[in-house]
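> could you look at this predicted model? Sequence included:
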Amino acid sequence: MAESASVPAIAPLRRGEDRPLPSIRRRQLREAAIRGVITLIALTGIAAVVLIFVFVAREALPLLTDPEVRGEASFGKLFLPQVLRPNRPPGFMWQPVSGVPKYSMIPLFVGTLKVTAVSMLVSVPVGIAAALFASEFAPPRLREVLKPVIELLAGIPSVVLGFFALMVMATWLQSAFGFSFRLNAVVAGLGLALTVIPVIFTVSEDALQAVPRAYREASLALGATRWETAFRVVLPAAAPGVLAGVVLGFGRSIGETMIVLMASGNAAITSWSLGDSVRTLPATIAAEMGEVVFGGAHYSVLFFIGVELFLFTFVLNALAAGFVKRLVRRMSGGKA
């Protein structure tokens, strides 16, 4: 009969030996402290945004609570047509400094929409096409030069780009297209596009580079050309990231101040012609905030414009985030 193998006896745990080693405990405490600091920093950023919004909304609150301010700038006067002159049909006018102040938002909305539309119509196709070329077709040496040059535009101060649009682009566009006004929505939109293109290019190029190489190899193995692979495989796969870049560019476009202030003409005209001078919401705040009477109706209306910009940007980002999630879910095979 074989002898049973001897099993070493297990010594009983002494009191206190079931606790983690001091080094492990120190590492856990350090990780908990780092986690807490990171969480605090994140909450600080969120709190800062909330406090800014609360401050802006508080300064605009007299439009609802102060009878004197409401009498001068009620919501009806902000958004509905008003009688501007006797025996004339009602219209919209932004003229806060006059015997009878007029605070119509419609000319500012129209101007903001025209400048943003021109900017996005130029910057979206140019930015995405440049990102697609740099990611899929450019030789390595050209890519190393092209990407920093385009991203360098984001580092140029907006006042410099505004000066360029004012002195160079305005004269050239007026002579080329015969605009009646030298400074108009087209000049401001094209100048604004110079700041939006780097944003869309950078985010889109990163999204295209993140597409797995196996997608490209599978498409080429099935007989597709490089152009077909880029447009029908790579670009749809990177669509969520490209859309995020477009949303960021749109936010930059609608919130830009200095370029529009210098190159748009700053005339609050209710006209859908791109050749007319315009005034945007951010440019109005920048141009008039330093000259208003503290606590007056004009002061509250300017802060109300800031609230509008806050809400519009928040709603746009929320809608874009929801659309991106649905798009990612659909591309991954889940239910939309």
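It's in.
> could you use CA atoms for every contact and neighbour count after this?
Fine.
> which residues in the stretch 101-250 of the chain form helices?
Under the criterion DSSP state H, counting those that start in this stretch, helices of the stretch 101-250 of the chain are mapped to 106-136, 140-152, 158-164, 170-177, 185-209, 213-221, 226-229, 235-237, 239-255.
> any chance of the ones you listed in TSV with distance to V37 as columns?
Formatted as TSV, these follow (distance: least, Cα to Cα, whole Å):
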stretch	distance to V37
helix 106-136	36
helix 140-152	32
helix 158-164	35
helix 170-177	50
helix 185-209	28
helix 213-221	38
helix 226-229	45
helix 235-237	36
helix 239-255	28
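> buried deepest among those helices, which one?
helix 185-209 (a mean of 26; mean count of other Cα atoms under 10 Å).
> that helix to helix 170-177, inter-axis angle?
100 degrees (axes from the mean of the first three to the mean of the last three Cα atoms, to 10 degrees).
> so what does helix 185-209 touch, helix or strand wise?
Packing partners of helix 185-209 (3 or more Cα pairs under 8 Å, 6 or more residues apart in numbering; DSSP states H and E): helix 106-136, helix 140-152, helix 158-164, helix 239-255, helix 258-263.
> redo these as TSV? Include distance to T229.
Compiled in TSV, the helices and strands packed on helix 185-209 are given as follows (distance: least, Cα to Cα, whole Å):
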stretch	distance to T229
helix 106-136	9
helix 140-152	19
helix 158-164	36
helix 239-255	14
helix 258-263	38
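> which one of those helices lies nearest to Q209?
helix 106-136 (6.3 Å; Cα to Cα).
> work out the gap between that closest one and the centre of the chain.
Mean-position distance between helix 106-136 and its chain equals 12 Å (Cα atoms, centre = their mean, to the nearest Å).
> start and end of stretch 218-227, how far apart?
Using Cα to Cα, to the nearest Å, the end-to-end distance of stretch 218-227 comes to 14 Å.
> structure two is appended below for comparative analysis:
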Amino acid sequence: MPRSDLPLKLVCRTLAVGSATIVLLILGFLVRESWPAFQSLGFARFFSDDGWHPVSGQFGLMPMIAATIITSLGGIVLAAPLGIASAVFVQFYAPSVLVPWHRRLVELLAGIPSVVFGLWGLVVVAPLVAGLGGSGQNLLTASIILGLMILPTIALLSDSAIGSVPRVWTQGAAALGLQRSAIVAQVVLPAAGRGISAALVLAITRALGETMAVLMVAGNVVQMPTSLLSPGRTLNANIALELGYASADHRSVLFVSGLMLMLIVGVLVVAISRRGGTSYARR
């Protein structure tokens, strides 16, 4: 390595170690605050208790874990096709005059505060979903709002990933007689798979971490969901609602909820990353 690159290498290593250290410190803080609940209640009760009734000593987290996973995965299912299609449109189909405007609009969508999404969902989306049954404040509405919130992340990062595919690959495919749709499906998207996987990872962590908008539109009822039209409460919303007045075991269990969130994020990130890396390696 040239001597001139050594300072940059040291800075990068230092920042990388610093980032990992911050994550470990946060994890250690959550474990420390959760430990009293593990000691007094054990681990199994968070999954076996009948429901969430802190006053009665019931600390079942399963309804909120289910609501968190359903809304986040629902948001990804809605946003991933739209975001990837947006990136393909910008790179291959949009007129050159329209491209910068389309990108600016997507960036503007990324800058809208979550509480505005929540208000819009409560006033506009919830009444529409109510036509399917219920009050409209349910997991489906929350999934739609989350999908719109994470759409810019997927669209912009997928745009960057597709744009980084070497042009000579697409030119070679065109020279072989492939149509534009075949080039996109068989050459570009597989080559950009790792970047698109990274976009999905960031988007799903964004969805799992959202609190205010979901709190406003999901119905805020602690019950095991039976369908997308069921109201629910996510782990994030529960922490935000109850941490201000919780004490003793109740407070400690809220930190257990934070650990559960980190566990869910870690599992999903590893699953998506391994899938993206594996498919890329096979190519």
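Yep, it's here. None of these values were measured; they are calculated from a predicted model.
> for E291 of the first structure, which of the helices and strands packed on helix 185-209 of the first structure is the nearest?
Here helix 258-263 is closest among these (Cα to Cα), at 15.9 Å.
> ok, now how distant is the residue most central in space within the first structure from F53 of the first structure?
Geometric centre of the first structure, nearest residue: G251, 2.3 Å, by Cα atoms, centre = their mean. Distance of G251 of the first structure to F53 of the first structure, computed by Cα to Cα: 17 Å.
> can you check H298 of the first structure too?
19 Å.
> the more surrounded of those two?
H298 (24 against 15; other Cα atoms under 10 Å).
> leaving out chain neighbours, which residue sits closest to the counterpart of the more buried one in the second structure?
When the second structure is aligned by TM-score structural alignment, H298 of the first structure is paired with H250. Closest residue to H250 of the second structure apart from its sequence neighbours, by Cα to Cα, 6 or more residues apart in numbering: P54 at 6.0 Å.
> give me the neighbour count for the one you found.
14.
> what of W94 of the first structure?
Neighbour tally, W94 of the first structure, other Cα under 10 Å: 20.
> that one maps to what in the second structure?
By TM-score structural alignment, W94 of the first structure lines up with W52.
> and its match, what does it touch?
By Cα atoms under 8 Å, 6 or more residues apart in numbering, W52 of the second structure lies in contact with Q58, F59, G60, L61, V222.
> again with S34 of the second structure
S252, V253, L254, F255, V256.
> can you do 10 Å?
Applying Cα atoms under 10 Å, 6 or more residues apart in numbering to S34 of the second structure gives the contacts G28, D249, R251, S252, V253, L254, F255, V256, S257, G258, L259.
> how about W35 of the second structure?
F29, L41, G42, D249, S252, V253, F255, V256.
> you'd agree it is in a strand?
No. Counting by DSSP: H, G, I helix; E, B strand; the rest coil, W35 of the second structure falls outside a strand, being helix.
> which residue in the first structure lines up with T211 of the second structure?
Under TM-score structural alignment, T211 of the second structure pairs with T257 in the first structure.
> hang on, I meant R275 of the second structure
By TM-score structural alignment, R275 of the second structure lines up with F323.
> how much space between L166 of the first structure and L173 of the first structure?
L166 of the first structure is 11 Å from L173 of the first structure, by Cα to Cα.
> between these two, which contacts overlap?
Taking Cα under 10 Å, 6+ apart as the contact rule, L166 of the first structure and L173 both touch R182, L183, V187.
> now check the second structure for the residue matching the second one.
The alignment partner of L183 of the first structure in the second structure, by TM-score structural alignment, is Q137.
> residue contacts, that match?
Going by Cα under 10 Å, 6+ apart, the list of residues near Q137 of the second structure reads 121-122, 125-127, 129-130, 214-221, 229-232.
> same check, this time on V246 of the first structure
Contacts of V246 of the first structure (Cα under 10 Å, 6+ apart): 120, 123-125, 127-128, 196-197, 199-201, 203-204, 240, 252, 320.
> could you check how far it is from L316 of the first structure?
V246 of the first structure is 11 Å from L316 of the first structure, by Cα to Cα.
> D159 of the second structure reaches H102, doesn't it?
No. Applying Cα atoms under 10 Å as the test, D159 of the second structure and H102 come out as separate, 11.5 Å apart.
> who touches both of the two?
When contacts are counted by Cα under 10 Å, 6+ apart, D159 of the second structure and H102 are jointly contacted by S86, A87, F89, V90.
> A218 of the first structure is in contact with R226, isn't it?
No. In this structure, A218 of the first structure is not within contact of R226 by Cα under 10 Å, at 11.6 Å.
> now do the shared contacts for the two.
Joint contacts of A218 of the first structure and R226 (Cα under 10 Å, 6+ apart) are V233.
> residue contacts, M262 of the second structure?
Per Cα under 10 Å, 6+ apart, neighbours of M262 of the second structure: L27, L30, T205, L208, G209, V256, L268.
> ok so, going back, residues touching the match of H298 of the first structure, list them.
A37, H53, P54, V55, G57, Q58, F59, E242, L243, V256.
> switch those over to JSON lines; also include distance to K9 of the second structure.
Below are these laid out as JSON lines (distance: Cα to Cα, whole Å):
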{"residue": "A37", "distance to K9 of the second structure": "43"}
{"residue": "H53", "distance to K9 of the second structure": "52"}
{"residue": "P54", "distance to K9 of the second structure": "51"}
{"residue": "V55", "distance to K9 of the second structure": "54"}
{"residue": "G57", "distance to K9 of the second structure": "53"}
{"residue": "Q58", "distance to K9 of the second structure": "52"}
{"residue": "F59", "distance to K9 of the second structure": "48"}
{"residue": "E242", "distance to K9 of the second structure": "45"}
{"residue": "L243", "distance to K9 of the second structure": "42"}
{"residue": "V256", "distance to K9 of the second structure": "38"}
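> R274 of the second structure and Y280 of the second structure, how far apart?
10 Å.
> how about R103 of the second structure?
Distance from R103 of the second structure to Y280 of the second structure, by Cα to Cα: 27 Å.
> can you check V124 of the second structure too?
For V124 of the second structure relative to Y280 of the second structure (Cα to Cα), the value is 41 Å.
> between those two, who's got more neighbours?
Shown here are V124 of the second structure and Y280; by other Cα under 10 Å, Y280 has more neighbours (15 against 12).
> alright, calling it a day.
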